[in-house]
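> this is the structure alone, sequence omitted:
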């Protein structure tokens, strides 16, 4: 009967199970075996007034430590300690060293400090770690990672104290690595050999992925990401299949290289508003096309405006991209180099403007450039489209923008 209660209680939210524990000793025993422990302001009943006046800094640690200390040590599978902002709370690693943490598979920490000791045997079952706004002292993060040999998923967000992130080679099972918004980060050095997906967003860092032969998907967002992706990635991730690259600043145009992405099938490049030269050479992105013989889908997102009417369009000799099925260009402009890039690919071009029931107002210069872009397409691209290729151009909504136009 006790096993039945434990199973039923394991399906309930933690706060409901804690309340039920006040009813009977049987429910209390089930509570002390609850597998999913989530400690937050909501689950612990800390009201907003207490949180605002700082009482949470005193009350929260006591409640968390009390529950962990009195847990039976049977079957904790998921443990989350989340605060909406940094506090002085130190995550109690020592309370899990008595055997109660040996079954933890998922650990989510936010807004607290982590000071692990060398005695971290309780991490042996840990497969997923999410860290957000967590403060480390010394080599606390390295200590955590080196002892988590079963780790498969690692997310690190807004942990500003990290300067060098070293992912050790002992993490043989690690498949997913995500690093976002760590302002002081300077180096990411990964030796984990079996990562298949990597996501990074932040300032430009010294990035080393080792020989990531199993890496199939990568998403990077930082200034200079386009140049980095073309110059550095082919040699370190030779089996890449999906790549998403976003940059707000490119000092130079995309370099031409002999290296190839032999297995890349989907490529997304976004050039967001930033410090781009008005004459940025889109045509240099041909380097990516020629490096991807297996490419099927290309998405180019342009959100800054650069235009001038073309004359004497350049042509570049390159391989025929027979496997490309779709080319989508968002925010198309009349920039000569963008027209040259489109003519070079000449496969399937879809230039959409996302619509809602009523379009948002647009500045007059944006509306004028949209009209120039359509004219450029009709003049320089449409006549060159092969008969087997479908060109779809979505123009401005004249119902919503009639007055401006």
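That came through fine. Quick caveat, the model's predicted, so the values are computed rather than measured. Numbers count the residues shown, from 1 in each chain.
> when you work out contacts or count neighbours from here on, use the C-alpha atoms and nothing else.
Will do.
> for the stretch 101-250 of the chain, what spans make up the helices?
140-146, 225-236 (DSSP state H, counting those that start in this stretch).
> as JSON lines, these with mean neighbour count and distance to residue 72 would be great.
Converted to JSON lines, the helices of the stretch 101-250 of the chain look like this (neighbours: other C-alpha atoms under 10 Å; distance: least, C-alpha to C-alpha, whole Å):
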{"stretch": "helix 140-146", "mean neighbour count": "17", "distance to residue 72": "24"}
{"stretch": "helix 225-236", "mean neighbour count": "19", "distance to residue 72": "47"}
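> work out which residue lies at the spatial centre of this structure.
The residue lying closest to the centre of the chain (C-alpha atoms, centre = their mean) is residue 199, at 4.3 Å.
> shouldn't residue 50 be within a strand?
No - counting by DSSP: H, G, I helix; E, B strand; the rest coil, residue 50 is not part of a strand but helix.
> my read: it touches residue 56, true?
Yes - shown here, residue 50 and residue 56 form a contact pair, counting by C-alpha atoms under 8 Å, at 6.1 Å.
> and those two? Which one has more around it.
For residue 50 versus residue 56, neighbours defined as other C-alpha atoms under 10 Å are more numerous around residue 56 (20 against 13).
> gap between that one and residue 383?
Counting by C-alpha to C-alpha, to the nearest Å, the separation of residue 56 from residue 383 is 68 Å.
> equivalent analysis for residue 220, please.
In terms of C-alpha to C-alpha, residue 220 sits 36 Å off from residue 383.
> how about residues contacting the helix or strand that residue 270 is a member of?
Following DSSP states H and E, one finds residue 270 within strand 266-271. Under the contact criterion C-alpha atoms under 8 Å, 6 or more residues apart in numbering, strand 266-271 has outside partners 226, 241-249, 295-304.
> one more to weigh against that first structure:
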């Protein structure tokens, strides 16, 4: 280990935060050299940990692409974290694009008995996490768990052995299909699930206050029992299914007061319908909507926002991000349409033009044209302070 200076060796003996990536292998004057090989990196980490006193360790972080052939060495690093009572463990072995069977398997068995009680933060990236081994007591004081690109084998029952968990983030775990906690997670306050092929999210978390989700809209979100859940963010920027937001979410997130939505819309719909469920507690709504570029789509896609006015009867604040032009055809002046136009005029800060066409094309729409024009004159024109309305 001649490349490691004497000064560096001494510095590591009592250092509380052990952070290993390719930059620490060489002294600062040598960083122009090529990235060290995996073998060199592993040898250096092993040497430093052997030299360390094992006292006062707060964090152990290893960030470099590694895989199963280095299991013995990595197990040794985790064992060091256990024996030194490290509070934070970060293993980030990304990027790795090989087969799952060559990924490193996280050794829960090393945290047996009381040895896992010191761990408070665990972050895993590009690792396999199997079912809890027999006799595993869990992480009694773990407050933050982050799983990114982790191959989860099973239904993540590890959560039931983390009674102090407050912050849970799961990203790009493609094999995790159900996030289910049949027993309460009493201290969980923040839950984030993004870019997973997940079918159902069903957890009992009496103190959950914030929920973030990004992914496909086929997921069943069952958080009705989370009475303190007041803020939620829902995003599916490539999937056309705004209908899911106002038909499924109110039932799964009935207590939310502040909702952020990011969706892609291309489907043109003919009119309005009664929302099957209500956001009875929703007060603040922020929407970022990306519309289909093709002209045959999206001409009246903004009408879908009217469903929100039906589904959120007590909404007091709506912010529409990036909406520059809106067009409503077949306007007949009903309450939902009038309310929608008012909301758009008041909240779409980038709006340049709002086109309203009350002309009907079928009999019942033609009968409503007179009422539509009257309602435009009485209810909408006085609200158009910036001259954005164009009436056809």
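Looks like it came in fine. Given the structure is predicted, the values throughout are model-derived calculations rather than measurements.
> tm score of chain vs chain?
Here the TM-score for the pair of chains, by TM-score structural alignment, normalised by the length of structure 2, is 0.68; 329 aligned residues with a C-alpha RMSD of 4.3 Å.
> how far away from the center of its chain is the strand holding residue 270 of structure 1?
14 Å (C-alpha atoms, centre = their mean, to the nearest Å).
> tell me, that strand lands on which residues of structure 2?
Aligning strand 266-271 of structure 1 against structure 2 (TM-score structural alignment) gives residues 284-289.
> repeat for stretch 175-182 of structure 1
The aligned range for stretch 175-182 of structure 1 is 189-196, by TM-score structural alignment.
> residues of that stretch that come out buried?
Under the neighbour-count criterion of 16 or more other C-alpha atoms under 10 Å, stretch 189-196 of structure 2 has 189-196 buried.
> strands - which of those land there?
190-194 (DSSP state E).
> show me which pair in these is furthest apart.
Across those, the longest distance by C-alpha to C-alpha is 13.2 Å; it joins 190 and 194.
> ok, back up a step: and the match of strand 266-271 of structure 1, how far from structure 1 on average?
Compared with structure 1 after fitting, stretch 284-289 of structure 2 has a mean deviation of 2.1 Å; criterion: mean C-alpha distance after the TM-score superposition for structure 1.
> okay, now residue 88 of structure 1: neighbour count?
Residue 88 of structure 1 has 12 nearby residues by other C-alpha under 10 Å.
> tell me the counterpart of it in structure 2.
With TM-score structural alignment as the criterion, residue 88 of structure 1 lines up with residue 103 in structure 2.
> and the gap between that match and residue 335 of structure 2?
In terms of C-alpha to C-alpha, residue 103 of structure 2 sits 58 Å off from residue 335 of structure 2.
> with residue 243 of structure 2 instead?
Residue 243 of structure 2 sits 20 Å away from residue 335 of structure 2, taking C-alpha to C-alpha as the criterion.
> what ranges do the strands span in the stretch 251-400 of structure 1?
266-271, 297-302, 326-330, 349-351, 391-393 (DSSP state E, counting those that start in this stretch).
> longest strand of structure 2?
Assigned via DSSP E, structure 2 shows its longest strand as strand 231-240.
> how far off centre is it?
On C-alpha atoms, centre = their mean, the centre of strand 231-240 of structure 2 falls 9 Å from that of its chain.
> ok, stretch 202-220 of structure 1 next?
With C-alpha atoms, centre = their mean, you get 12 Å for stretch 202-220 of structure 1.
> so which bits of it are buried?
So stretch 202-220 of structure 1, judged by 16+ other C-alpha under 10 Å, has buried residues 202-205, 208-209, 211-220.
> do stretch 333-341 of structure 2 as well
Buried, per 16+ other C-alpha under 10 Å, within stretch 333-341 of structure 2: 333, 336-341.
> could you do stretch 107-120 of structure 2 as well?
Within stretch 107-120 of structure 2, the residues scored as buried using 16+ other C-alpha under 10 Å are 107-108, 110-112, 115-120.
> could you dump the helices of the stretch 101-250 of structure 1 into a markdown table and include distance to residue 128 of structure 1?
Output for the helices of the stretch 101-250 of structure 1, formatted as a markdown table (distance: least, C-alpha to C-alpha, whole Å):
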| stretch | distance to residue 128 of structure 1 |
| --- | --- |
| helix 140-146 | 11 |
| helix 225-236 | 25 |
